[in-house]
Each structure stands twice: as C-alpha cells, then as structure tokens.
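In: 3D model of this:
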Amino acid sequence: MESSTATDFSTLIRERLAGYGADPVIEFEGVWYTGEDLAGISSRIEELARAAGVPEDAPVALVVRNRVPHAAAMIGLVGAARSFALVYAFQSAEAMARDVDRLRPAVLVADRADWTPPVVEAARRCGTVGIALTLDGERVTVVDGLDVLGPGPFAEPPPEPSVQVLTSGTTGPPKRIAIRMPVLERAAQSALMARPAGEPTPSVLFAPFGGISGVCSLIAVPFSGGRTVLLEKFSVEELVSNVKRFGLKALGGPPAVIRMILGAGVPREDLASVQLYMGGAGPLEPELKQRFEEEYGIPVLWSYGATEFAGGVLTWTWDLYQQFGAAKRASSGKPYPGVQVRIVDPATGAEVPIGERGILEAAVEMLGPDWIRTNDFASRDEDGFFYLHGRADGAINRGGFKVLPETVISTLVEHPAVQDAGVVGTPDERLGEVPFAAVELVDGAEPPTEEELKQFVRDRLPAYCVPTRVRVVDRLPRTGSLKVSVEGIRALVST
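Out: Below is the predicted model:
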C-alpha cells in the first residue's frame, strides 16, 4: 500500500510540474524559469542516465546548491519516484569525494563547478555516471570520461523510493536520514498549513536544499501549484525587495532571520503586506517574538520539528494564536494532526506530570507506531501547549551544575547591543566544563566589554551560568540553514 502511495505522490508532482507548461515557476537572479524549463532539465537527466546504462531503481546522488537546475533535478527525481541522496556543496572537494566513496551512487549529479578532480576521481573509482548542471548554454551534460555505467558495486537501492536528507549539522557533522515519498508528502503539506487565505503570492525560498526545510519548501511549490523566488544565499535586502515587489503575504525562517530583520532596522512600511511570519528550526525567545510583533504588527506562528519527523511536530495555528498568542508566547504550540507528543523522564521513560521538564518524544502516524525520542528538554501545560527548554545533549556540566546553552544565549541576546550568540562547553581541569560564549553585535551598536556582558548574565542567571569567556565577533559561524554552528563556535575557543 505504501509503495502505491509513493507512486501516487510522485505522479502528482510530475503531473503538476507538467501542468505549468510555459507559465513561470521559479525566479532566480531576476529571471523566471517555466514549467517547461524545469521539466526539460529533469527529463534530460533521465535521458542521459538511461543512455549510460543506469537502471531505473539505481541509487542517485545530487550535490545540491540553491540554483534552478538543482531544483529541477530534485523535483524531477521525486516525480520519477527515484531514490536519491543529497550531498552538501559547502565542503571541500576532498570531503565531497569522500561522500561519493561512501554513497557509491550509480549517478552523481552536480554543478559543473563541483566536478573537481577529486570528485571526478571518486566517481571513476565507483563506476559512477557523472552529470553536470549549469544555467549557461547546454544545461545538462555528461562529464567527460564518466558517460558509461561502470561495474560497481553500487549502493543497494532502498526498499521504497526515498530521499536521503541531511540533518542541519548544528551540533556536528550532518547525518543522512531516509525520507520515504509518502512522508515527504506530509512534509510538503505541513509547509503549507498556515498560509494566509486569499490569492497566494510567491514564496521566497532560501533554506538550503540539502536539509529538510529546503526540500519541503521546494517540493511544496509544485505540490501547491505555486511559484517561488529562489535565493542562493539569504540576505535581508533581497527578502525585503521581494516583499515590496510581490506584496508578499507570508514570510518564514529560523530565529536568525527575525534577528537580522530587526538588526537591519527594516522600516515597518516595507513589510506592510505581510500578514504572517511562520518560523521554526530553533527556539525563539518570547521577548524577541514580542519585539518583532510590536515592531511590525506581524503575528509570529512558531513550530517545532526535526529531520527525523520529516516536518512539524508542534505548531501554532491562526485560531490558536488568536485565542492564546499573547498568554503563551514562549510555547511552540500544540501537536500537528496525526502526531502524538509526550514528555518523559530521561532515566525511566515514564511520563512526567504537567509542568515538569523532561525529554520530548513523538509518535508520527505516517512513520509508524513507535515513539521517537528527541534530545530536547520540554514541558507541557494544563492547556496542552508544549514548551522547549534546550537540548539535553548540549548541556554543559560545570562541576555538577547543568548549564543549558540556550538559557545563556537567551540572556545574552537581551542585551541591547547583542544581535545573536552561541555558547559551548570547553574543558576545565577543575570543573570538567565551563561555558564559552561568542556574540554578534547589532550593526552600529557600541561594543560592550567582555566584563559588561558577563555582568549582564550574572545579574540575570545563577553564577554557574556565567561564561568564563565572551568573545565579540563580526559574524557568528552559521550552517547553511542560518543556525549558529556549534562546531564553528568551538573553533573560536582556541583562536
């Protein structure tokens, strides 16, 4: 039955892409690309793969960049019900080559610039067919010397068509999680749940295609019959420009986008058309949410999910917001339809009483009956709203005292000169671990001293939460999805 559902979803995506015809679908760098453009790119990939002797169920890998040919390739692979794995482009050529060696795909699709000597050599070792993408001239070509399928061995195809999506890499190297096509459909649906009523305006897509947010947002475009403006890299200026050009009704993104909009001092009138901000991909401080809503008059509907769940677990709806938005600003909302959520004791697995903190677990109907444990501390109130309190696996053990980085971050960003912050634990001979913080300042702000920032935390939190060092940086290291990179913060400790 599930394979049939996968086929149905893939057929739907294929038919809807074809249905655009000569109508525009994706704008990139000021140029609109039609349904025929996208279908032509994806069809050419399939044609070249067949000509090279690649079976229809053979594994495919795609080095993803937020560019039109890559979007067309991904939509086409979903529409063809092909399994494929995503490879980050934002890594060294040698690391990309190691990915190819690990994945052993029958076909590797990548931007022409990503076909470096190490990647070509890795594909040759594996017997992989190489396909290059570009927007200049012939958009899809076979890589010289990689035009015939080699002997392999190649990776075994999964039992069902699926997409191997990369986790965000916030706390360490990204991992791949297989998302079956029916689950991807659920993810696309969840990306559309809170859209404002009325004639839809284009979306602005900047989430990296390698992660679940980017995949869902992209597939949601043909799924809904919509249009999108694709940004290779996020910038406040481009976002605001598109709001004004198209009168966009909805915006979305992680907490960093809200901070950047406020930090840039975007005038209220520039966002006058926006009716809703739909956010997620990290905790949002209630004070920041309130400040954004008061500054722009735009309701913020936050959600919580993870790659493992292929979409949302908790969310705010417009009805919930109207009834409880002011009273429960710190909440991540209630469970999505088809999702059960509970809070358990991390040691015993027993559910904790209402109001107490524990580990969040969720059971998603589409994924099966099992409860999936997260690494997030959470609690539930008497009205069934859930609250997140930081990641259990990121807690800093300072001489027996647990310091949650999110708690220190939330305090640091209250300082008027601080736009964003990152906190990690560093080894300490006496205490085991101590907190280290890095902060990015609001543009034009008078830089506070390190001691001033420490005192700011000391005035608001227990003494064991005060970082032993606070470093001011021009820009915090971030992942492709704009989250502050924990590994990047760790790298700052020794510099």
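In: please make it C-alpha for all contacts and neighbour counts, starting now.
Out: Fine.
In: buried residues, stretch 320-330. List them.
Out: Buried residues in stretch 320-330, defined by neighbour count with 16 or more other C-alpha atoms under 10 Å: Y321, F324, G325, K328, R329, A330.
In: hmm, I was thinking of stretch 371-382
Out: Within stretch 371-382, the residues that count as buried by 16+ other C-alpha under 10 Å are R373, D376, F377, A378, S379, R380.
In: which residue ranges of the stretch 201-350 of the chain form strands?
Out: Secondary structure of the stretch 201-350 of the chain (DSSP state E, counting those that start in this stretch): strands at 203-205, 228-230, 250-253, 276-279, 300-306, 311-315, 334-335, 339-344.
In: touching, A123 and D99? I think so.
Out: No: using C-alpha atoms under 8 Å, A123 makes no contact with D99, being 10.3 Å away.
In: more neighbours: the two, which one.
Out: Taking neighbours as other C-alpha atoms under 10 Å, A123 and D99 compare with A123 leading, 25 against 19.
In: from L133, how far out is the more buried one?
Out: Distance of A123 to L133, computed by C-alpha to C-alpha, to the nearest Å: 16 Å.
In: also A18?
Out: Distance check for A18 against L133: by C-alpha to C-alpha, it reads 21 Å.
In: now the most centrally placed residue in the chain: closest residue in space, sequence neighbours ignored.
Out: Nearest to the mean C-alpha position of the chain, by C-alpha atoms, centre = their mean, lies S213 at 3.9 Å. Closest residue to S213 apart from its sequence neighbours, by C-alpha to C-alpha, 6 or more residues apart in numbering: A207 at 6.1 Å.
In: which one of A18 and L133 has more residues nearby?
Out: With neighbours defined as other C-alpha under 10 Å, A18 and L133 compare such that L133 has more, 25 against 16.
In: quick one: neighbours of the nearest residue to the more buried one once chain neighbours are set aside, just the number.
Out: Once flanking residues are discounted, L133 sits nearest to D111: 4.6 Å by C-alpha to C-alpha, 6+ apart. Close neighbours of D111, defined as other C-alpha under 10 Å, add up to 21.
In: now do the contacts for D111.
Out: Neighbour list for D111: V63, V64, R65, H70, A132, L133, T134 [criterion: C-alpha atoms under 8 Å, 6 or more residues apart in numbering].
In: all helices in the protein, in order from the N-terminus.
Out: 2-20, 35-51, 68-79, 93-103, 117-126, 181-192, 212-224, 236-246, 255-263, 286-296, 318-324, 405-412, 450-458, 486-493 (DSSP state H).
In: out of those helices, nearest to R357?
Out: Closest approach to R357 among these (C-alpha to C-alpha): helix 405-412, 14.3 Å.
In: circling back: what would the buried residues of stretch 371-382 look like in TSV with distance to L314?
Out: Shown next, in TSV, are those (distance: C-alpha to C-alpha, whole Å):
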residue	distance to L314
R373	15
D376	13
F377	14
A378	12
S379	12
R380	12
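In: now the second one, please; I'll put the structures next to each other:
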Amino acid sequence: MLIGNNTAFVSEYENISKTFSQFNEDVNKLAKGLHDLGLRRGDVVGVWSCNSYSWIQVQYACAKLGIVLCTVNPVYQSPELNYALRKGQIKAIFMPGNGSKQEVVNKYQNVLKQTLSAKEEKESDPLILKDIIFMDGNYSSEDAKGGFNYMPITNLVANNGNVDQSIVDDVSPDDPAIIMFTSGTTGKPKGAYLSHFTLVNNALLTGTQFGFSDPITMLIPLPFFHSFAAVLGNISMTAVPIKSVIANLKYDVKLIVESMIKHSATHIIVTPTMPQTAGIEKYADRRRTSMIKHSATHIIVTPTMVIDILNFVEKNSLKLPALRSMLIGGAPVPVEVAHHIQRVIPSCDDVRIGYGATELGPCTTSCHKNDTFEQRMETVGSPLDLVEVKIVDPVSGYITKIGEQEGNLGELLSRGHNVMIGYWRDEIKTKEALDEHKWYKSGDLATMDEKGFVKIIGRTKEMIIRGGENIYPREVEELLHTHPEVFDAYVVGVPDERTGEEVCAWVQLKNKDSKITEEEIRNFCKDNISYFKVPRYVLFVDGFPMTPTGKAKKFIMRDESCEKLGLKENNKKCQQ
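Out: Prediction:
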C-alpha cells in the first residue's frame, strides 16, 4: 500500500527528497503545464537528459495525459539527435540548460544548435519540434531564436495542478506510453514503442518473480533512457512500490556506494552502459564501499558491474556478509563469472540471471529463488507469468525438440503482455519482428529444457553488445564511408573480458600510401557518433573475405580480428 508520507524518490546530487504525496503533486503540476502548452494525448515529448528528478517527473506527467514519452540518449551528437527528433516526431523536448551540471556529459547547447541549423535532407522526416524546455541550468530570453519556444521547467509547474479528470480518463491502457530507440543490425535505430499495459504489468510481474515483497530501497545508477531503469526502476517505484534513489547523473561509484549507506538500500539496479571515458575511471572503486557500510542485501547488476565488484572485493580483501541476492541482466553473462560470485562472496547464495529486450517490456525470463544452484547460475530462468516462450528452427519455423541440446537449438520467440506494439512509424520493421500471431522474433539462439529453463547460446543477428549498449555495425560503417580517405569499411564485434564485446573496424583506404592513423579514424568517429559506438580497434586492410555473391564474411573477419589482436574468445557458455 502506498502511504503518502513515505519517501518515494531521492536524488542525492540534486539534494531532493520527495514523498509519494509530494511526487504526485509535482506530477500533477507538470501535467497541467504540458496540457496548457497545447500538448495532447498521442503527442510525443522527448527527454534528452541524464538521470534527475525532473526526468521521472516528466515520465509520469506524460503518462497521466496520454502523451508519448520518447527517451533520448544524453550522449547523442547532432546527427543522432536530429534523427531522433524527426523519426520520433517530437513536438517538445526537455533538456539541460546553460551551465547545467550535466555539461560534463555532453555539450548540449552546441549539439542542439548544430541540430536545429542542419540542412534538411530530401528524404528525411520533417522537424516538428516547437517547444524546448530546460530542466535545470540557466535560461535567458536570448536563447529564444529560430522560431522555437524556449522556457525553463519552472514555468510549466507554476500552477495549481488541477487537471480535468476527463482528460486522464481518456487515456487507454493500450495507448502507446513510451518510445525507446534500440539498435538493430541494419539501417537506422528503431523506436520500439510500448503500451501502458505492457510497462505496468512487466514491472509488477517481474517484481513478483524476483520476490520483491518486503519494503525496498532501490538504488538506480543506470540511465533512465534504458528500459531496465525506466520500467523496472521508475515504474516499479509506484507499482511495487519501492523507494527509488539516484546518487548522481553519471557513473560515480563512490556516490552510489555512499548513497546505499545513507538510505539503507536493499536493492540496487546497475547497468553496463556507464561511460569509461577520461576522468571516470577514478570513480571505479566507489560503489563497492557503499555496499559495505550500507549492508545491502540485494543487488541488481549487469555482467560488467559484476566483474568490477568481484575484482574490487578480491583486490582489497573485503567481505560483504550481508549481500544475499544478486540479480543479473542486460548482456551475456559468462558462466564462469556467475560461479566466481560464489567464491568471492559466499554469503550471496541467491544469484539469478534474467533475459529480455527493449521490445520485451523489458523482462521475459528469470529464475525463482527456489530454483537449483545450477539453474540459477547457468540459465536465464523460465518465462514470467503471462509470457509465452518457444524455440523454433530459424529456417522452417517449427518448434524444436525439448531437452535435446543439439535438436533443441533455435531462435527464441516470445509472446505476451511484455511485447511491444511495434516500431514507431516503421511498419516494415515491425512486420519483420512480429509475426501475424504477435510472436516477437528475438534473433537470439537458445535452448529450453523440459522444465522451461532457457539458455541463451548466441545471436543470429550481427548486433554488437558493448557493456549492455546495443551497437549496429551498419551505422558505424556508413559513417566510416563518409571519411574522404576511406574506400570501404566493415565493422564486427570482438570479445572483451569486461564489456563483453568491443567494436573493431576493418578499413580499406583509397590510397595505400596514406599516412592516416588508427587514432585519426577514431577521432573522426568521436565527432559524429556516441562514445560507445566508436571502434576500439581499427585494422587497415587491403580487402575483405567475401562470398561469391559479394557479401562480407563477418564471421571470418571476427576470427581474424581476434587472431591479429591477440584476443581470446569469451566463454561459449554464456547467458544474457
């Protein structure tokens, strides 16, 4: 039961603490402001920001009015932001203002100016953006240029918060609630859009399978623009309910740990998407000290974070006697890492691995607490309630045999409350992902045993998962082709012990005598795409292994990359 005076949300770096009653009041005021601004049910509002109290306030206010929230990665550069604004048909966007603390993450004002002044391409979607709302920082009337309506968020919440109930009642559970851009193997990012029904039920049913029954304080250092945080963090706040805490706006492990101490967190959600950029590595040991002082009993992590925690605990000969449960998801989990937890943190005897995707709500399978040690360590569990999963032959589409490893391997398909409505304004891609019976084709190779436990073996797609961030090769390849000295280029994923995969670019130059360096190629990429998509490795080649029909043999390129770079393939037995 929600009690109005209980704490709902805490933002340490903003020095904000809100009870459920206060949060509801703030949401109502912002909803009233959005409605007065002229935004209506079905309109799209973007939020381009790091984690903050205003972010979750925007999420709930939009949901209340039936406005569709489009999440925008805070590290997007101009070409990426331009695509999101146009494809998403965003009418208003919330973002950091001048002098915001978030400027350590991105040069928001410069990126915005570049985007709004960019020439419109012939085949691009029109830009219908009208309102630009600053969530923090400074605002000046001089910012109002180019026919756009600039304002601080304080203007929108300066009202009594009285929203006509008929407006709220018009919102249907089946209405789209959120658009989240997710990478594929070809083309531009696809905007998976999901209904209110999907988001709320996935938060509730995932909490049930994980056993979230006691009062919970959940620390959320992963970015809100990811479905993991937006659903299992933000929506769980009121659906379960839980007390949500954010320590900072970017990856700062020390603040995360200190926040766990202060708020007696019993659960923590973390993500592999935290940037490992200059000046950030120095924070890499801060999260763990919070777990010690705070005596956290539960932690929700991704494989990258698990590796960080284990390495730090071993290096410093620390003990975490209170940590009893670890829930892992977001990227492949090497089985050896799962077993390593038991050796380093013996008290943590409840380790579970989940599976899902942005298109799947995001959670599809997980283990129960009473499942065996082997099931919890070496599978991604069984389907959530009201979710169907089947393994089919990728060619014939027939269901594979249960319990026979060789005959059981196939593509994982899922159907149920958790499946997206489709890809925003992209009927072709939607039909490719969802069949006529609403089964979502994951592109993941998996097996299932007689008891319904699923193992993820690999992927049928070429998508690279770097620390939980999805990267599709074609976007990077197309960028490389725009470099004046590049003749041809292909991108593959290569194994990495910490992030799971890294980006490796094969580049063929126009002039063999060119003096261009790997670093120059990487810097070119840094100026045009998000940091996590920038190739870690650049190999200059004279040609590519090709099929008779002229297609690149990327599996050969991957193997040769590993050999040239001296990389070892990750454990084949890994979970996602």
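In: so what corresponds to the residue nearest to the centre of structure 1 in structure 2?
Out: Aligned by TM-score structural alignment, S213 of structure 1 pairs with F228 of structure 2.
In: surely its match and P362 touch.
Out: Yes: between F228 of structure 2 and P362 a contact is recorded at 6.4 Å, counting by C-alpha under 8 Å.
In: which residues do the two both contact?
Out: By C-alpha under 8 Å, 6+ apart, F228 of structure 2 and P362 have no common neighbours.
In: P118 of structure 1 is nearest to which of the strands of the stretch 201-350 of structure 1?
Out: strand 228-230 (29.2 Å).
In: and the closest one, what other elements does it pack with?
Out: strand 24-28, strand 203-205 (3 or more C-alpha pairs under 8 Å, 6 or more residues apart in numbering; DSSP states H and E).
In: the first one vs structure 2, average distance?
Out: Once the two structures are superposed, the average separation between strand 24-28 of structure 1 and the matching residues of structure 2 is 2.8 Å (mean C-alpha distance after the TM-score superposition for structure 1).
In: in that strand, which residues are buried?
Out: Those would be P24, V25, I26, E27, for strand 24-28 of structure 1 by 16+ other C-alpha under 10 Å.
In: number of nearby residues for R430 of structure 1?
Out: Neighbours of R430 of structure 1 (other C-alpha under 10 Å): 9.
In: about what we covered before: so how far is H368 of structure 2 from the match of S213 of structure 1?
Out: In terms of C-alpha to C-alpha, F228 of structure 2 sits 19 Å off from H368 of structure 2.
In: which residue in structure 1 lines up with Y440 of structure 2?
Out: Checking TM-score structural alignment: Y440 of structure 2 goes with I372.
In: with L386 of structure 2 instead?
Out: Aligned by TM-score structural alignment, L386 of structure 2 pairs with G338 of structure 1.
In: tell me which residues touch that match, please.
Out: By C-alpha under 8 Å, 6+ apart, the contact set of G338 of structure 1 is V364, E365, M366.
In: circling back to that earlier point, and of the contacts of D111 of structure 1, the nearest to Q91 of structure 1?
Out: Each of the contacts of D111 of structure 1 was checked against Q91 of structure 1 using C-alpha to C-alpha; the closest is V63, at 10.6 Å.
In: my guess is that closest one contacts F84. True?
Out: No: in this structure V63 of structure 1 lies outside contact range of F84 using C-alpha under 8 Å: 10.5 Å.
In: these two: who's more crowded?
Out: F84 (26 against 22).
In: which non-adjacent residue is nearest that one?
Out: Among residues not flanking F84 of structure 1 along the chain, V60 sits closest, at 4.5 Å (C-alpha to C-alpha, 6+ apart).
In: equivalent analysis for A421 of structure 1, please.
Out: Using C-alpha to C-alpha, 6+ apart and skipping residues adjacent in sequence, the residue nearest A421 of structure 1 is V439, 4.3 Å away.
In: now do the contacts for the one you found.
Out: Residues near V439 of structure 1 by C-alpha under 8 Å, 6+ apart: L412, V418, Q419, D420, A421, G422, V470, R471, V472, V473, L476.
In: change it to 6 Å
Out: D420, A421, V472 (C-alpha atoms under 6 Å, 6 or more residues apart in numbering).
In: and for I128 of structure 2?
Out: Contacts of I128 of structure 2 (C-alpha under 6 Å, 6+ apart): K91.
In: state the distance from the equivalent of it over in structure 1 to V54 of structure 1.
Out: Under the alignment defined by TM-score structural alignment, I128 of structure 2 is paired with C126 of structure 1. Separation of C126 of structure 1 from V54 of structure 1 (C-alpha to C-alpha): 14 Å.
In: can you check A197 of structure 1 too?
Out: Note on A197 of structure 1: its distance to V54 of structure 1, by C-alpha to C-alpha, is 45 Å.
In: which of those two has more neighbours?
Out: More crowded of A197 of structure 1 and V54, by other C-alpha under 10 Å: V54, with 21 against 8.
In: any idea what that one aligns with in structure 2?
Out: So, by TM-score structural alignment, V54 of structure 1 is matched to L39.
In: distance check, that match against L129 of structure 2.
Out: L39 of structure 2 is 12 Å from L129 of structure 2, by C-alpha to C-alpha.
In: now G458 of structure 2
Out: From G458 of structure 2 to L129 of structure 2 the distance is 40 Å (C-alpha to C-alpha).
In: same check on K564 of structure 2?
Out: K564 of structure 2 is 47 Å from L129 of structure 2, by C-alpha to C-alpha.
In: also N110 of structure 2?
Out: Taking C-alpha to C-alpha, one finds N110 of structure 2 at 17 Å from L129 of structure 2.
In: T547 of structure 2 too?
Out: Using C-alpha to C-alpha, we find T547 of structure 2 at a distance of 45 Å from L129 of structure 2.
In: what does L323 of structure 2 give?
Out: 47 Å.
In: higher neighbour count, the two?
Out: A direct count of neighbours by other C-alpha under 10 Å for L323 of structure 2 and L129 places L323 higher, at 22 against 19.
In: how about the contacts made by the residue lying closest to A80 of structure 1 once chain neighbours are set aside?
Out: Leaving out its chain neighbours, the residue that sits closest to A80 of structure 1 by C-alpha to C-alpha, 6+ apart is S10, at 6.2 Å. Listed by C-alpha under 6 Å, 6+ apart, the contact set of S10 of structure 1 reads V78, G79, A81.
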